[in-house]
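Engineer: for reference, the sequence and a predicted model appear below.
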Amino acid sequence: MTGVFDIAIIGGGLAGCSTALHARLKGASVVLVERGRCGAQASGVNYGGVRQQGRHPAELALARRSRAIWGSLKSLIGTDCEFTATGHLKLARNDDDMAELIAHHLLLGAHGIHTTVLDADDLRGRFPYLSSRYAGGSLCAEDGQANPRLVAPAFARAARALGADIREGCPVISAERSNSGFSIRLDNDPIVLTARRLVNTAGAWGAAIAAQFGDHVDETVMAPNMCVTEPIAPLIGPNLGICGGGIYIRQTAHGSVIFGAGLGTADRERLRARPLAEITMEAAAAAVAMVPELKNVLLLRSWTGIEGRLPDGLPVVGPSPTVEGLFHAFGFSGHGFQLGPAVGAVLAELCLEGHSPTSISGLAMTRFNQPPATAVQS
């Protein structure tokens, strides 16, 4: 392709790669530039949960649309990326948590998302491997899990097969407005890329890209501390979470148990992140407290990655409030994996058609100039 495109995308995470694919499906010329490898940052090192349950109301329309895309991955990108609808079980510690789950059950129902509220006896009957400490739970059967290492690269390959120009190992030196839209200068490349529309899906570096155009938001970084065990016999069915946050656990098809809790350390400027041994030990203790049969299972590895976090724990998704033709999607705050496919579809629609049928009104950057919104559910 030439250096002139309908859409340029900065950032090769899942949201960016999905944008590239959906824009090509609509016939637009697309270039995506990624400093490293597609899916190598937050999109590829996360827990891998694909859940609608437990989300803030502002994310539910996106989550609902994304779940439909997850269910049709094989026809869309040629692989299911190990997506399985194992269900998501959110556990209540006490009666207050149960009241929260019931309220959330009603909210999800209004968005067409079905959950089943379970009392303590139901839990013991259906999930006997759980500790007896829980007052109940909420099961969303259509939620599930996928392999995060596979998804963004698969979207990138599918977009490239349709003619998208996917450029890995291409750090962006500058991005700015130009007479024809936007100009992007890349490291070690004398050709200036030009595009009518620019999409910023730069993850933990998204706020820095936005600031080049006068769009300012305080994006910090987080490093979710993740662990994986040796393979064991099938034990855990649905993904497990808990009201109030903390430990989350799932078992893969080949038997390994993946769990996470707490944060490691991340250095955004040096592109480095590492888990912390003391946090890993606390997470392992929390996992055993939730599923006692994990007590003697061997822990193989821990890891983390660099994720962007915004002040209210919600991402920015949508048009720039100041620059026409510029669109942002970053700051997913540790829970953007499930949303990524739909975020790309919506961004492609906004770029090419000027609107989307999926509501993202609660995710606009302008909310940071308004009174604080309701706190995000854990």
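Structural biologist: Structure's in. What do you need?
Engineer: C-alpha only now, for contacts and for neighbours.
Structural biologist: Will do.
Engineer: and the helix or strand where residue 302 lies, which residues are buried?
Structural biologist: Per DSSP states H and E, residue 302 falls inside strand 299-303. The neighbour-count check on strand 299-303 (16 or more other CA atoms under 10 Å) flags 299, 302, 303 as buried.
Engineer: try this one side by side with the last:
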Amino acid sequence: MIATQADVLIIGGGLMGSATAFFLRQRGLSVIVLERGLVGQQASGVNFGNVRRQGRFLPQLPLAHRSRALWGRLPELIGEDVEFIVTGHLCLGYRDEDGEALEAYRSAARDYDLDLELLGPNALRERFPYLSREAIIGSMSPDDGHANPRLAAPAFARAAIRAGATVVENCEALTIEKVGEDFVVQTAAGIYRAPILQISAGAWGAQIAERFGELVPLKAFGPQMAVTEPVRYAFKPVLSVTTRDPLEGIYFRQIPRGNVIFGGCLRESADIDTARAQVNPDNTLHQVGQLRRIVPALASLRVIRVWSGVEGYLDDNIPVMGVSSAVPGLYYAFGFCGHGFQLGPGVGDVMAELIATGQTSTPIAPFAISRFARPSPSEETLRVDEAFTEQ
């Protein structure tokens, strides 16, 4: 059987893979994306849709800034609207220790060109009168926002196709091997080969990396998401809670159509063999209670749908991104630990730059797969980001 040849093969048609394909075409490289299901079907399409920068692992902020600039240009870049709107992101704290963490993060984030506004109890109640009195401090990132995750990855894939890329859905990679200078991927739909291979397979990325001798301690979990009936549009910013207690870690946003989308608290395990994750109804009920705790007026809303999906998480809460440490021509962009949605366009742009030129203008060294041979960052370094962890 004759193989289909390209400059770059990408395994995984989520937001990372689709965005990389689009930006590779902008740089003139031929590219084929192989997606085992449908584009954006897993983590890229089931997440919360938050486009936020505050609370991230600090060395990740340059990538987040690059991505945020692209979010603001998406209609002109890809020719489609993915419902991105700038609403601000307000993170709330219930205790003095939470306020201290938010203050420390604001101070550190200034060195990474992120300006945050801290609001005390009176200022919170004046600007957001619907908040309960349990919230004693808030951190506002005014230029953050949210978008529709069900639209983003398919829109990038369509834009990549219009630019000349090939995207093959329902095309699982059966074998992947390096043969001479090329990677050869055999599927039921045919054989594909290229001198460059990018793995953007989400929670399945570690399995593929292991085939090339690189072990990644990735675990699969399912976010616990829900949406309410529509009501009058009243809550503009994305709201979340920073806390050491995972049972308090709720986040929600309201879309202009009126529905309130929420998630957080506990995650459930997910099965990568069946590609299934379940919603725990007890967690949904607990989430509703936490929503009421932030905004008492939400107590009467009816939940009309719940969902989950398969996401990949690493113990250090940061992704695998960059070149392989073992195989020339192999690249990775997976394991975004439930907060990759905002990064998606930036990841695609950076990976295309790296593949095309051998370097990047945005630092990504902390995300290298080689870090698993070194000690993990301290728990305290990552604490704020863990509290913000959502899509």
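Structural biologist: Thanks, I have it. Quantities reported herein were computed from a predicted structural model and do not represent experimental measurements.
Engineer: for the strand holding residue 302 of the first structure, packing partners?
Structural biologist: Packing partners of strand 299-303 of the first structure (3 or more CA pairs under 8 Å, 6 or more residues apart in numbering; DSSP states H and E): strand 224-229.
Engineer: what sits against the residue lying closest to residue 162 of the first structure once chain neighbours are set aside?
Structural biologist: Once flanking residues are discounted, residue 162 of the first structure sits nearest to residue 24: 6.5 Å by CA to CA, 6 or more residues apart in numbering. By CA atoms under 8 Å, 6 or more residues apart in numbering, residue 24 of the first structure lies in contact with 30, 159, 162, 163, 164.
Engineer: map residue 328 of the second structure onto the first structure.
Structural biologist: Using TM-score structural alignment, the equivalent of residue 328 of the second structure in the first structure is residue 324.
Engineer: which element is its match on?
Structural biologist: Using DSSP H and E, residue 324 of the first structure sits in no helix or strand.
Engineer: that one: neighbouring residues, count only.
Structural biologist: Neighbour count for residue 324 of the first structure, taken as other CA atoms under 10 Å: 13.
Engineer: surely residue 299 of the first structure meets residue 231?
Structural biologist: No - using CA atoms under 8 Å, residue 299 of the first structure is not in contact with residue 231; the gap is 9.8 Å.
Engineer: how about residue 323 of the first structure, what does it touch?
Structural biologist: residue 213.
Engineer: do that again at 10 Å, thanks
Structural biologist: Neighbouring residues of residue 323 of the first structure by CA atoms under 10 Å, 6 or more residues apart in numbering: 177, 210, 213, 214, 215.
Engineer: same thing with residue 182 of the first structure?
Structural biologist: Residues counted as contacts of residue 182 of the first structure (CA under 10 Å, 6+ apart) are 4-5, 7-8, 175-176, 192-198, 325-326.
Engineer: closest one to residue 100 of the first structure out of these, please.
Structural biologist: Closest to residue 100 of the first structure out of the contacts of residue 182 of the first structure is residue 326 (38.0 Å), distances taken as CA to CA.
Engineer: quick one, helices of the stretch 101-250 of the second structure?
Structural biologist: For the stretch 101-250 of the second structure, helices defined by DSSP state H, counting those that start in this stretch occupy the ranges 121-127, 149-162, 205-211.
Engineer: which of the ones you listed is buried the deepest?
Structural biologist: helix 149-162 (a mean of 23; mean count of other CA atoms under 10 Å).
Engineer: tell me what it is packed against?
Structural biologist: In terms of contacts (3 or more CA pairs under 10 Å, 6 or more residues apart in numbering; DSSP states H and E), helix 149-162 of the second structure is packed against helix 15-26, strand 31-34, helix 43-46, helix 74-78, strand 166-168, helix 344-357.
Engineer: in a markdown table, list these along with distance to residue 280 of the second structure.
Structural biologist: Shown next, in a markdown table, are these (distance: least, CA to CA, whole Å):
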| stretch | distance to residue 280 of the second structure |
| --- | --- |
| helix 15-26 | 26 |
| strand 31-34 | 32 |
| helix 43-46 | 16 |
| helix 74-78 | 35 |
| strand 166-168 | 33 |
| helix 344-357 | 28 |
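Engineer: relative to residue 118 of the second structure, which of these is closest?
Structural biologist: Judging these by CA to CA, what sits closest to residue 118 of the second structure is helix 344-357, at 27.2 Å.
Engineer: and the closest one, what does it pack onto?
Structural biologist: Counting by 3+ CA pairs under 10 Å, 6+ apart, helix 344-357 of the second structure packs on strand 8-11, helix 15-26, helix 61-71, helix 149-162, strand 196-199, strand 320-323, strand 330-334.
Engineer: which of the three states applies to residue 39 of the second structure?
Structural biologist: coil (DSSP: H, G, I helix; E, B strand; the rest coil).
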